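K.L.:
Sequence isn't available, so here's the structure alone:
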């Protein structure tokens, strides 16, 4: 592990997850941490009340946390966390390119695949920033739990294990533990696909199909996840870790999960809702993952079913009939 120590951390994005990451990084008192937002109201709220109630109601943020709307704060950062939604990552990287110094470690903190291209977010951001050292942070962690200092463990994957270990050490705290990985492909696909599978688990719950069906879905969903990861050049074993199984269990069982709640609504109504009122990353990822799997010749029946339901091509009853009448094969 490298002995270098970062001089500054900037978290880009003042939503719930970005605010939580900035809070836990600042609370560790290792280095100065700045939350970069586009909204002056967030700056005013944090400076006057010590909270970002729009994103994390009733949670006090560390007094040491700095907040700014000026992107020039990025020029003094050694580590930059991109905590905006997955489909906004390219635009954000493009707009901030002139402020991020060469050699800066950029860490993607979103779970998804770019919808327009089917590419992984690390590839998208690396292209826009002309950087090689783009990492990804993923795993089982709700923003409110992280910000409150509840024990949380996640994974951080970088181009090399040494770089991942450096980032894990720099970003971990007594309540927020990161485990290093060199499998950026597996960690990203695990984070994206678990949202799709969480929607499927929500459909099972909303339709009243029982816990046995949920358990079967989780186990077969993990098999789908591992097949796609291997086909894209990642390590299939990554699904057994925090960014795969760990994140899926959390997101597929806790009602804090927006993806699960979205699936429950679908299961109750028998078809997809056109408006959710919330950001549901799995709704974006489903059709992209299904398309990528089809191009690679990978069987992912659960993912395809979720995509078809969300796209309005299947109702829940028809999708379940298709899944339950598939040929029986050796597990």
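P.N.:
Received, thanks. Just so we're clear, the structure is a prediction, and the values are computed from it rather than from any experiment.
K.L.:
alpha carbons only for contacts and neighbour counts from here, please
P.N.:
Will do.
K.L.:
ok, now how distant is residue 220 from residue 232?
P.N.:
19 Å (C-alpha to C-alpha, to the nearest Å).
K.L.:
can you pull out the strands in the stretch 51-200 of the chain?
P.N.:
For the stretch 51-200 of the chain, the strands defined by DSSP state E, counting those that start in this stretch cover 66-68, 79-82, 105-108, 134-138, 152-157, 176-181.
K.L.:
for those strands, which one ends up most surrounded?
P.N.:
Most buried of the strands of the stretch 51-200 of the chain, by mean neighbour count (mean count of other C-alpha atoms under 10 Å): strand 134-138, with a mean of 28.
K.L.:
any idea how far it is from the chain center?
P.N.:
Distance of strand 134-138 from its chain centroid, counting by C-alpha atoms, centre = their mean, to the nearest Å, is 9 Å.
K.L.:
That one to strand 176-181, inter-axis angle?
P.N.:
Note on geometry: by axes from the mean of the first three to the mean of the last three C-alpha atoms, to 10 degrees, strand 134-138 and strand 176-181 are set 130 degrees apart in direction.
K.L.:
quick one, strand 134-138 and strand 152-157 angle?
P.N.:
Using the same axes, to 10 degrees, one finds that strand 134-138 and strand 152-157 are set 150 degrees apart in direction.
K.L.:
want to compare, so here's the second one:
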């Protein structure tokens, strides 16, 4: 049994807290909002994000980071924009032997840094691990079969996290390609937004399949350019996460895209989804990074133009379909 502290009381944070409690760990959940802590203590349910899923009394809620001092495992389940500031606050409280696991998926705006690097900059003396893969909170919270991968510069830490988190409902693999795992989990959100836009416009299954397939191609293209291994993008944090995020209505990125494809203004669509849409912010970061590195990402580029420049989704489809002739197989393609 481990002492686990989950930072973030959103859907995925609560689902991981429930999973850890279900298999014998001592769990504390932190939120920076005192009112949220009080509500969760009283209602024992994350009604907005996980309605109907009851939270056992044994799971403790707190608005202080003090319990981190005594925690074996600290799961950082905060939105991508809050990773650095949360890590900065955490470093004053973290215990000597604690391992950090980040489940946020994205890249830091302006710096283009992955979150493992961000956390290492803020808390340099502690191993940190990233967890990624097809893992909707709604299903994890109910104990439905889920498989993910973990990666770290510290292999022993990754294996320790695998030992702590793996159970009959939650299978955990270890992957040594930290860059690939992080980028696959981050960039698939962009393709999920694009897939939602395609659904909203009314495109069929043929277009959706092509979008996902060519989407993983450009994810791998940027990922390899950043130092990732191409085979990683054929794995859980690549194709696995891409498939579930592009096809499920659990996906806020897809739901957001559907609204945009139906003609709802971008800001209004964000408000209607009612929670952080990581694919929206990641689209701009990835677009700027691809331009900086000279990497061709046509789906990301067209999605950026729709979300940030007001381009019509139908015009974006037309421009994607009308691109110059290409060979399908590239040297960075997934094998």
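P.N.:
Nice, thanks for sending it over. Please read all numbers here as calculations on a predicted model, not as lab measurements.
K.L.:
Quick check: TM-score for this pair?
P.N.:
Here the TM-score for the pair of chains, by TM-score structural alignment, normalised by the length of the first structure, is 0.93; 325 aligned residues with a C-alpha RMSD of 1.7 Å.
K.L.:
before we move on, the earlier item: which one of the strands of the stretch 51-200 of the first structure lies nearest to residue 321 of the first structure?
P.N.:
Closest to residue 321 of the first structure of those, according to C-alpha to C-alpha: strand 134-138, at 33.4 Å.
K.L.:
ok, and what's touching that closest one?
P.N.:
105-111, 122, 125-126, 154-159, 164, 184, 187-188, 191, 242-243 (C-alpha atoms under 8 Å, 6 or more residues apart in numbering).
K.L.:
what sits against the equivalent of residue 3 of the second structure over in the first structure?
P.N.:
Mapped onto the first structure by TM-score structural alignment, residue 3 of the second structure lines up with residue 8. By C-alpha under 8 Å, 6+ apart, residue 8 of the first structure lies in contact with 31, 32, 33, 76, 77, 78, 79.
K.L.:
ok, now with 10 Å
P.N.:
30-34, 73-80 (C-alpha atoms under 10 Å, 6 or more residues apart in numbering).
K.L.:
ok, which pair from those is furthest apart?
P.N.:
Largest separation among the contacts of residue 8 of the first structure by C-alpha to C-alpha: 30 and 75, giving 18.7 Å.
K.L.:
which residue is nearest the centroid of the first structure?
P.N.:
residue 111 (2.5 Å; C-alpha atoms, centre = their mean).
K.L.:
Distance-wise, check the aligned partner of it in the second structure relative to residue 20 of the second structure.
P.N.:
Applying TM-score structural alignment, one finds that residue 111 of the first structure aligns to residue 105 in the second structure. Using C-alpha to C-alpha, residue 105 of the second structure is found at 20 Å from residue 20 of the second structure.
K.L.:
and the longest helix for the second structure?
P.N.:
Secondary structure of the second structure per DSSP state H: the longest helix is helix 178-201.
K.L.:
helix or strand right after that helix?
P.N.:
The C-terminal neighbour of helix 178-201 of the second structure among helices and strands, as given by DSSP states H and E, is helix 205-225.
K.L.:
Now do the contacts for residue 286 of the second structure.
P.N.:
Counting by C-alpha under 10 Å, 6+ apart, residue 286 of the second structure touches 106-107, 109, 112, 183, 186-187, 190, 219, 222, 279, 292, 297, 300-301, 304.
K.L.:
Number of residues surrounding whatever residue of the second structure lines up with residue 59 of the first structure?
P.N.:
Residue 59 of the first structure maps onto residue 53 in the second structure when the alignment is built from TM-score structural alignment. Residue 53 of the second structure has 17 neighbours, counted by other C-alpha atoms under 10 Å.
K.L.:
Now residue 53 of the second structure. Nearest residue, chain neighbours left out?
P.N.:
Of all residues not flanking residue 53 of the second structure in the chain, residue 45 sits nearest, at 6.2 Å (C-alpha to C-alpha, 6 or more residues apart in numbering).
K.L.:
what about the one you found, distance to residue 55 of the second structure?
P.N.:
With C-alpha to C-alpha as the criterion, residue 45 of the second structure and residue 55 of the second structure are 6 Å apart.
K.L.:
Please enumerate the shared neighbours of the two.
P.N.:
Both residue 45 of the second structure and residue 55 are in contact with residue 14, where contact means C-alpha under 10 Å, 6+ apart.
K.L.:
on that earlier part again, isn't the residue nearest to residue 53 of the second structure up against residue 59?
P.N.:
No. Residue 45 of the second structure is beyond contact range of residue 59, at 11.3 Å (criterion: C-alpha atoms under 10 Å).
K.L.:
hey, what's in contact with both of those two?
P.N.:
residue 14.
K.L.:
how about residue 325 of the second structure, what's its partner in the first structure?
P.N.:
Using TM-score structural alignment, residue 325 of the second structure pairs with residue 328 in the first structure.
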